[in-house]
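Colleague: Requesting a structural model of the entry that follows:
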Amino acid sequence: MSESPAKPAPFGAVSAPGKSFLIGEYAVLEGHTAVVTAVDVRAHAHSPRPQHDERPSPDSPFVAAAVELVSGWLRGHDYEVPAPEALPVITTVGFTAGNRKLGLGSSAAVTAATVGWYLASAGLDVSSPEIREIALSIARAAHSMAQEGRGSGADVATAVLGGTVRFSREGIEPITTPSWLAIGFFDAGAPARTGSLLESLEAGAAGSREAYDAAIAGIGAASQRFQAALDPALAMDDAFAAIQDACRRHNEGLRQLQDIASAHILTARIETIIGAAEWAGLAAKPSGAGGGDLVVVFARSGAALDRLAVELYHQHRVALVRKLETNAEGLRAEPRPPVNSRIKGLFKRSIDARREALALATGVPLARLADADAGALAPEAADHMIENVIGVMSMPMGIGTNFTLNGRDYLVPMCVEEASVVAAASNAAKMIRAGGGFAGFSDPPWMIAQVQLVRDDRSPSAEIVARIEGARDRLLELADEAHPRLVERGGGARDIEVRNLDVDNIVVHVLVDCRDAMGANLLNTVAETLAPELAQISGWRPVLRILSNLADRRASHVSVRVPAHMLASKQLDGGDVAQRIEEASRFAELDPYRATTHNKGIMNGVDAVVIATGNDWRAMEASAHAYAVRGGRYGPLATWRVERDADDAIAALRGKLSIPTAVGVVGGATRSHPTARMALEILGNPSGVELGLIMAAAGLASNLAALRALATEGIQRGHMTLHARAVAMAAGARGAEVEALARRLVDVGEIKPERAQALLGELREGGR
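Modeller: Sure thing, here's the model as predicted:
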């Protein structure tokens, strides 16, 4: 090779994807073929960034092995090798749910990304087929070295090559899955212990070789059946029937291995997911070794997956893992590392310095942040947004730091006038970060269009309900005709529900998947479109035709685990604080008067993000509080419980929040308001579902901050200093005078305007 050596760019990065087995696990270890796909969660290798407290990861055996082998290769081919102290920082994005790994091949992705970073630092193009082959050879050897020869190497191959591959020890062949095939991943609820399962299986196979060989042969045949189903010449129904058959055969082979190993490969939760999928006409199997982690489900459409997700969550509390894109790109250079929300001392910097740090962390151009200036929304633009415009009112926008959600960092724009909200949420997010961050998942983005029917003849309401339910397919077809572009984007009508409110009133619900839109306008169109047809079917008179803002089918669910020591105050240890927070949570669960204030604290964080991104905070508030009373009694949206260790000591605090998040990233103020557009860019232009999870995380962080303050020093102490600053400014303090006067007001314990003016006079006299 003749490429000239080159040192790594200061902030350059190389990333590699995770993987998911679609079929053929276990059998691939015995020489059979497996099908593996790259999923778009990525490990990044990059240089440390000066504004963050980032450190290389030399203690990882996978990084150490990769560095050793790739450095040797570079030296052997006359390339310059980065100095030993120039180890890359390794950042994994999306491989976890809170503090639990999801079994997506993070070690292989880390190994591949490390190898890729060293090759890129030598000036080599890691996206070229030739260099990828070199990277694959080095990464497979390094990964095998780090795990002492275990594993097939399929995860490393996918991390380097990307896409979907047919893998065996004899070779790797790229393959294509049908465009109609929808693939989803459900959370089996526990981390799989692959090493333990393999050890148990090896021990069992030694005494039952014939049964073991038969089970492996069955799984191998299932894999071949699956691969044959991917033939593009097959009709969809025939191909999907073959996929269903392949999954059934694979699962039967796993049950046989389970008996041989005397270990749980198909746990009760996995069997529940498989059973529900088969009942719904879908196909499912564990992805990976089983025993936990994920179950992969195959369907003819994304809508079918969403319907299964709704059923599994509401019946069994089993969640569809956030959207994982398959066929992800393999090893690649990145223009910059992923966002790190830990920016040291951001609150101490000037506004200009904060903007510089934000631009550096997110990649949003510094000039673009001028859209957060007070005059960003010109009166002329505002005049086209609402009626009778006379001006524009500005609110402060801050950045919530320390947020990690599903393994990905976010710097969170928050627009709010109440002091302490941004700081408190950021501090709580730091505590949560220590426990792995926020784990979250969402319901499908389904909203409800309502059509009210009022009695206009003598037909019994039960008969009318039956007529409408009998016309379900026609009504869904009409609803989709109202928004063909929504259907093209994967959305559309999902179900018809009929509710008999009283003898004279029936309401028809049309459930619509709104994708990335909030959906108000399209839902109203759907309701208007269906009203004449419903009148003809029922003989009753349609009256109101409008969306419902109770978005109970479109909730976001987040949970956290906070190590107890992170909660400690000057007066109380972490366990005591955790216990007090649980007691405060129980208070809200028992008393609607307390629950109202509890939920208001949650909405401090939620609404701040809703407003910053140009979404409808009034709809969010209405939906959240209606959701809080869905059980018939007003209660808290978030709850907290202590977690005890084997010695009955409090080890951690666990919290969870469910909240409707009918928000969008297309249309409305999210696109017409320059500051809202900028806020979405800072968040990395998330999907509507992702934005809802970010809002829920901000709400849970705000709740934790408020409960911790209440459980320790009381809510007033933190508010006092911030209130003192506001009083100081109102009294005329400027610049450094504000902090000095605020401190004096707190010291004297009298935060009043007249006292502030007197102390300001003394302060200025003393400075002469």
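
Colleague: Please make it C-alpha for all contacts and neighbour counts, starting now.
Modeller: Noted.

Colleague: V28: what's it in contact with?
Modeller: 34, 152, 167-169, 220 (C-alpha atoms under 8 Å, 6 or more residues apart in numbering).

Colleague: Among those, which one sits closest to A182?
Modeller: Using C-alpha to C-alpha, A34 is the member of the contacts of V28 that lies nearest A182, at 18.9 Å.

Colleague: so the closest one makes contact with T164?
Modeller: No. A34 lies out of contact with T164 (C-alpha atoms under 8 Å); the separation is 10.5 Å.

Colleague: Among those two, which residue is more densely surrounded?
Modeller: The neighbour count for A34 versus T164, taken as other C-alpha atoms under 10 Å, is higher for A34 (29 against 25).

Colleague: Am I right that V558 is in contact with T639?
Modeller: No. At 11.1 Å, V558 and T639 do not qualify as touching, with contact defined as C-alpha under 8 Å.

Colleague: Overlap of the contact sets of the two?
Modeller: 656-657.

Colleague: If you count surrounding residues, which of those two has more?
Modeller: V558 (26 against 23).

Colleague: Tell me the spacing between that one and G692.
Modeller: 10 Å (C-alpha to C-alpha, to the nearest Å).

Colleague: out of the contacts of V28, which are inside strands?
Modeller: By the criterion of DSSP state E, membership of the contacts of V28 in strands covers 34, 167-168.

Colleague: For E148, state which of those residues is nearest.
Modeller: The closest of the ones in strands among the contacts of V28, once distances to E148 are taken by C-alpha to C-alpha, is S168, at 19.4 Å.

Colleague: Could I get the contacting residues of the residue nearest to that closest one when sequence neighbours are not counted?
Modeller: Setting aside the residues directly before and after it, S168 is nearest to T33 in space (C-alpha to C-alpha, 6 or more residues apart in numbering), at 4.8 Å. Each residue near T33 by C-alpha under 8 Å, 6+ apart is listed here: 24, 27, 166-168, 220, 223-224.

Colleague: Next, the structure of the following sequence, for comparison with the previous one:
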Amino acid sequence: MIELTASAPGKLVLLGEYAVLEGAPALVLAVNRRAHVRIETRDDGVCDVHAPDLGVSAARMTIDGAGLHWRCDAAVAGKLSLVEHVWQGMQREGLAPSAGTGFSLHLDTSGFFNADSEPRAKLGLGSSAALTVALASALAAYAGHAEVLGDRQQWLRRLLHMHGGWQGGRGSGVDVGASVAGGLIRYQLTGPAREPGFSALAWPMAGVHCLFVWSGQSVSTNDFLQRLAQWRTQRAAEYTAHMDELGRLSEAALQALARQDAQSFIRLTKDYASALQAFGHACGLEIYSPEQKKLAELASSAGVSYKPCGAGGDFGVVFADDAERLATFERAIVPAGMHVVPLDLDSQGVDSHMRQTRNSFPTRILT
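Modeller: Presented below is the predicted three-dimensional model:
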């Protein structure tokens, strides 16, 4: 019997959200909340999926040359649409496991929920991207194609098509990039083909202190992107003007970071936050929820920089060049009922292991 495991981290977009869709650079941090996938071979030829975070237990499926076919209730199969989408993508890439073998597929995204809330609230840390990366990597290794995981830039490009298709082609893939690469990265879409690429940056950022705040509100990124696509079609010139300004500020902030000019970087993140708020007003997206607006006011009073992360509404990041000012802000948000979430850098990125479940030792597939 063979057991194969893979995992991938979540992400926070620290800078460049929305503008990254138009080729601007984004600053992205892989965080230590991971999606885990486990594949166990079976002797009875049965294929099933276990996903407790989706309320799914032993959903049966069959595999043949035409793809994956669910043998369970349609409502259950609907919860597993990402699994089917990734499988189809792996088939197109020639990386899917062959038909005729039985296995159990276990999916765990529990780290992407706030354990202190009831009912559990989902944290906006890119769980679907992390699960896509972990699942595709596990399937590739299980099918005997572990070598594709070695070139992370190329693996990112292949994965982006899988996850982007599931999102209707609207996403930038910035979350997939963080899950593949790990660490702090500069992520950008370049060229006519909008090819994704990343480069590693140092963490922590020299002279910059930060913390992450959760507003307590879950947000659908896909819904935001659908509405943005409609507005972009209707108001193309206005959309371009906002994207140009956001892109200019993101590039300038990353250059300041490269120079280790902490004060300029923090000032530019404030400017980006203001431009992001103006963009949200123009297009009708609630990038700043009421809770986020309150956080921005508290940050201004404390002399620190605050901005939403990603699509907006749930997580935000606070930057300061002075640790005491950051502590003052943290004390101020407690009476307001806001939550500082302790998130750390995940430097590993996607990771995979395989072992014989009897009389053998684990083998690491990707380091």
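
Colleague: Quick TM-score on the pair, please.
Modeller: The TM-score (TM-score structural alignment, normalised by the length of structure 2) is 0.76; 316 aligned residues with a C-alpha RMSD of 3.0 Å.

Colleague: Show me where the stretch 601-750 of structure 1 has its helices.
Modeller: Along the stretch 601-750 of structure 1, counting by DSSP state H, counting those that start in this stretch, helices occupy 617-627, 669-672, 674-682, 688-711, 715-730, 736-748.

Colleague: equivalent range in structure 2 for the fifth one?
Modeller: Mapped onto structure 2 using TM-score structural alignment, helix 715-730 of structure 1 covers no residues at all.

Colleague: before we move on, what about the first one?
Modeller: Across structure 2, nothing matches helix 617-627 of structure 1 (TM-score structural alignment).

Colleague: same for that helix, what does it pack against?
Modeller: helix 592-612, strand 650-660 (3 or more C-alpha pairs under 8 Å, 6 or more residues apart in numbering; DSSP states H and E).

Colleague: Farthest-apart pair in the contacts of V28 of structure 1, please.
Modeller: The span of the contacts of V28 of structure 1, defined through C-alpha to C-alpha, is set by S152 and G220 at 14.4 Å.

Colleague: Who has more neighbours out of these two?
Modeller: Neighbours were counted for S152 of structure 1 and for G220 using other C-alpha under 10 Å; G220 has more, 27 against 21.

Colleague: Would you mind finding the match for the more buried one in structure 2?
Modeller: So G220 of structure 1 corresponds to G247, using TM-score structural alignment.

Colleague: For that match, which non-adjacent residue is spatially closest?
Modeller: Take G247 of structure 2 and drop its neighbours on the chain: the residue closest to it by C-alpha to C-alpha, 6+ apart is A24, 4.9 Å away.

Colleague: my read is the one you found is in a helix, agree?
Modeller: No. A24 of structure 2 is assigned coil when assessed by DSSP: H, G, I helix; E, B strand; the rest coil, not a helix.

Colleague: ok, it - how many residues close by?
Modeller: Around A24 of structure 2 there are 22 other residues, counting by other C-alpha under 10 Å.

Colleague: roughly how far apart are it and E245 of structure 2?
Modeller: Per C-alpha to C-alpha, A24 of structure 2 is found 10 Å from E245 of structure 2.

Colleague: next one: G169 of structure 2
Modeller: According to C-alpha to C-alpha, G169 of structure 2 stands 24 Å off from E245 of structure 2.

Colleague: A19 of structure 2 against Y239, yeah?
Modeller: No. A19 of structure 2 is beyond contact range of Y239, at 10.3 Å (criterion: C-alpha under 8 Å).

Colleague: between these two, which one's more packed in?
Modeller: The neighbour comparison of A19 of structure 2 against Y239 (other C-alpha under 10 Å) goes to A19, with 24 against 18.

Colleague: which residues touch the more buried one?
Modeller: For A19 of structure 2, the contact set (C-alpha under 8 Å, 6+ apart) comprises 25-26, 243-244, 246-247.

Colleague: Repeat that for N524 of structure 1.
Modeller: 449, 545-547.

Colleague: According to the alignment, which residue of structure 1 corresponds to F103 of structure 2?
Modeller: Structural alignment (TM-score structural alignment) places F103 of structure 2 against A86 in structure 1.

Colleague: what about its match, neighbour count?
Modeller: By other C-alpha under 10 Å, the residues close to A86 of structure 1 number 12.

Colleague: now T363 of structure 2
Modeller: Other residues near T363 of structure 2 come to 12 when the count uses other C-alpha under 10 Å.

Colleague: Now do the same for it: its match in structure 1.
Modeller: With TM-score structural alignment as the criterion, T363 of structure 2 matches nothing.

Colleague: residues contacting T363 of structure 2?
Modeller: 353-355.

Colleague: From T101 of structure 2, how far out is L135 of structure 2?
Modeller: On the measure of C-alpha to C-alpha, L135 of structure 2 and T101 of structure 2 end up 17 Å apart.
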